[in-house]
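Chemist: Here's my sequence, what's the structure:
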Amino acid sequence: MQDLLSEIRDCKICSEYLPLGARPIIEASKNSKIVLISQAPGRVVHNSGIAWNDQSGIKLREWLGVDDEVFYNPDNFAILPMGFCYPGKAKTGDAPPRKECAPTWHDKVWDHLKKAELKILIGSYASNYYLDASKKLTEKVGAFEEYLPEYWPVPHPSPVNRFWRIKNPWFEEEIVPKLQIKIKEILS
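Modeler: The predicted structure is shown next:
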């Protein structure tokens, strides 16, 4: 597993297209219990080199009901983005993750994550890659039980996505508490 992580962290497949260059962000261990499949690191995370070390990460840890110590233990959570490097800015938020990463690396990572009990799909890029892309994210999030026990789709916790959360208060009121119970069961 460590060799694979080193290989991914040294990846330069799409570096010519990245505004800040390649700095692949991934965390995992062969003992990871939960896999967080997300979009791509933002600029703040690119600069620090620490996954989810930004406002989105604060909100995600709140949703999961865990503190930094639990979250950053790779035996608890593997962090597997759709794109491993910061893709640059778009009109609103960041650009989409590079399309090379997931097909190149995800299957190789899955070969090592035999103890993973749950894959949390964060945002539309992850849920469209692993689930039915014809369904809207809101529909998938509301029907999360259909995807259990393997997957649990959630919206992206980015501050840019705050309007989705305002429009869909049921997510934090009804679904987040159920997600926290599931996380606690898996980690205990």
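
Chemist: Going by C-alpha atoms from here, please, whenever you check contacts or count neighbours.
Modeler: OK.

Chemist: Which strands or helices does the longest helix anywhere in the chain pack on?
Modeler: Longest helix in the chain by number of residues (criterion: DSSP state H): helix 176-187. Counting contacts by 3 or more C-alpha pairs under 8 Å, 6 or more residues apart in numbering; DSSP states H and E, helix 176-187 is packed against helix 55-64.

Chemist: buried stuff in the helix it packs on?
Modeler: 56, 57, 59, 60, 61, 63, 64 (16 or more other C-alpha atoms under 10 Å).

Chemist: Give me the residue at the spatial middle of the protein.
Modeler: The geometric centre of the chain, computed from its C-alpha atoms, lies nearest to residue 38 (C-alpha atoms, centre = their mean), at 2.4 Å.

Chemist: this one next, for a side-by-side:
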Amino acid sequence: MEAVPDDVAGAAFERCLHDIRACCECKGALAHEPRPVVLADRRARLLIIGQAPGRIVHETGIPWNDRSGDRLRHWVQIPYDDFYADKRIAVVPMGFCFPGTGPNGDLPPRPECAPKWHRPLLTAMPQVKLTLLVGTYAQRHYLDVPRDWSLTDVVRHGPVQDGEGRVLFPLPHPSPRNLAWFKHNPWFDADIVPSLRTALANAFA
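Modeler: Okay, here's the model as predicted:
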């Protein structure tokens, strides 16, 4: 296959980002105005695929700008300012807009987003080496997970490689709502977090 010139690929990438940020497909299904949140660059080596923006992220337009983001940055040992300034880091959630709040917390990511936008955007970031699949929605979408496996099973099983040699690394959601999970699964901090930091060092090497 003939390589696409950088200027053509770059223009296609910018159009894709523009279209995502302007997307209103879910407008009628949301209780608020759509505000797609995405952070991406063609130079990205680390891709973080989470669930959907929470209320704070919806209000600020800054991904992982909350307590969940603080824990995530602790896992990968990247300071707040560097997290947003480093062009090697991309954030592409399963749902780009805040889905709203239900009786048990935030609603699930809107199902329209990933099928419509992930493939064109991820194809335009060919340097990605490590993808963090944060939470069940991302893991079920990108991994061949047995039906009877829980999130704990998936995380304990650890990372896998996709067909192009990229590492897919499953993680629990770092939300404060999951403090009980972290308390009952000390192996995560003892074993998985160091493995995650090694994988990130390799991706950035």
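
Chemist: sorry, back to before: read off where the longest helix of the first structure ends up in the second structure.
Modeler: Mapped onto the second structure using TM-score structural alignment, helix 176-187 of the first structure covers residues 193-204.

Chemist: how far out from the middle of the chain is that stretch?
Modeler: Offset of stretch 193-204 of the second structure from its chain centre (C-alpha atoms, centre = their mean, to the nearest Å): 16 Å.

Chemist: hmm, who's touching it?
Modeler: Under the criterion C-alpha atoms under 8 Å, 6 or more residues apart in numbering, residues 45, 46, 75, 76, 77, 88, 128, 129, 130, 169 lie in contact with stretch 193-204 of the second structure.

Chemist: just curious, which of those residues is nearest to residue 98 of the second structure?
Modeler: Nearest to residue 98 of the second structure among the contacts of stretch 193-204 of the second structure: residue 46, at 22.7 Å, using C-alpha to C-alpha.

Chemist: Trace the closest one over to the first structure, please.
Modeler: So, by TM-score structural alignment, residue 46 of the second structure is matched to residue 34.

Chemist: tell me, how many neighbours does that match end up with?
Modeler: 24 (other C-alpha atoms under 10 Å).

Chemist: any idea how far residue 132 of the first structure is from residue 106 of the first structure?
Modeler: 18 Å (C-alpha to C-alpha, to the nearest Å).

Chemist: Specify which residue of these two has the higher count of neighbours.
Modeler: In terms of neighbours (other C-alpha under 10 Å), residue 106 is the more surrounded of residue 132 of the first structure and residue 106; the figures are 14 against 11.

Chemist: Now the longest helix seen in the second structure: buried residues?
Modeler: For the second structure, the longest helix by residue count, based on DSSP H, is helix 6-21. Under the neighbour-count criterion of 16+ other C-alpha under 10 Å, helix 6-21 of the second structure has 9, 10, 13, 14, 16, 17, 20, 21 buried.

Chemist: residue contacts, the first one?
Modeler: Read it as residue 9 of the second structure. Here residue 9 of the second structure is in contact with residue 124 (C-alpha under 8 Å, 6+ apart).

Chemist: which residues in the second structure form strands?
Modeler: 46-49, 89-91, 101-102, 105-106, 130-134, 160-161, 167-171 (DSSP state E).

Chemist: Any chance of CSV for those, columns distance to residue 58 of the second structure?
Modeler: Formatted as CSV, these follow (distance: least, C-alpha to C-alpha, whole Å):
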stretch, distance to residue 58 of the second structure
strand 46-49, 16
strand 89-91, 14
strand 101-102, 12
strand 105-106, 12
strand 130-134, 18
strand 160-161, 31
strand 167-171, 22
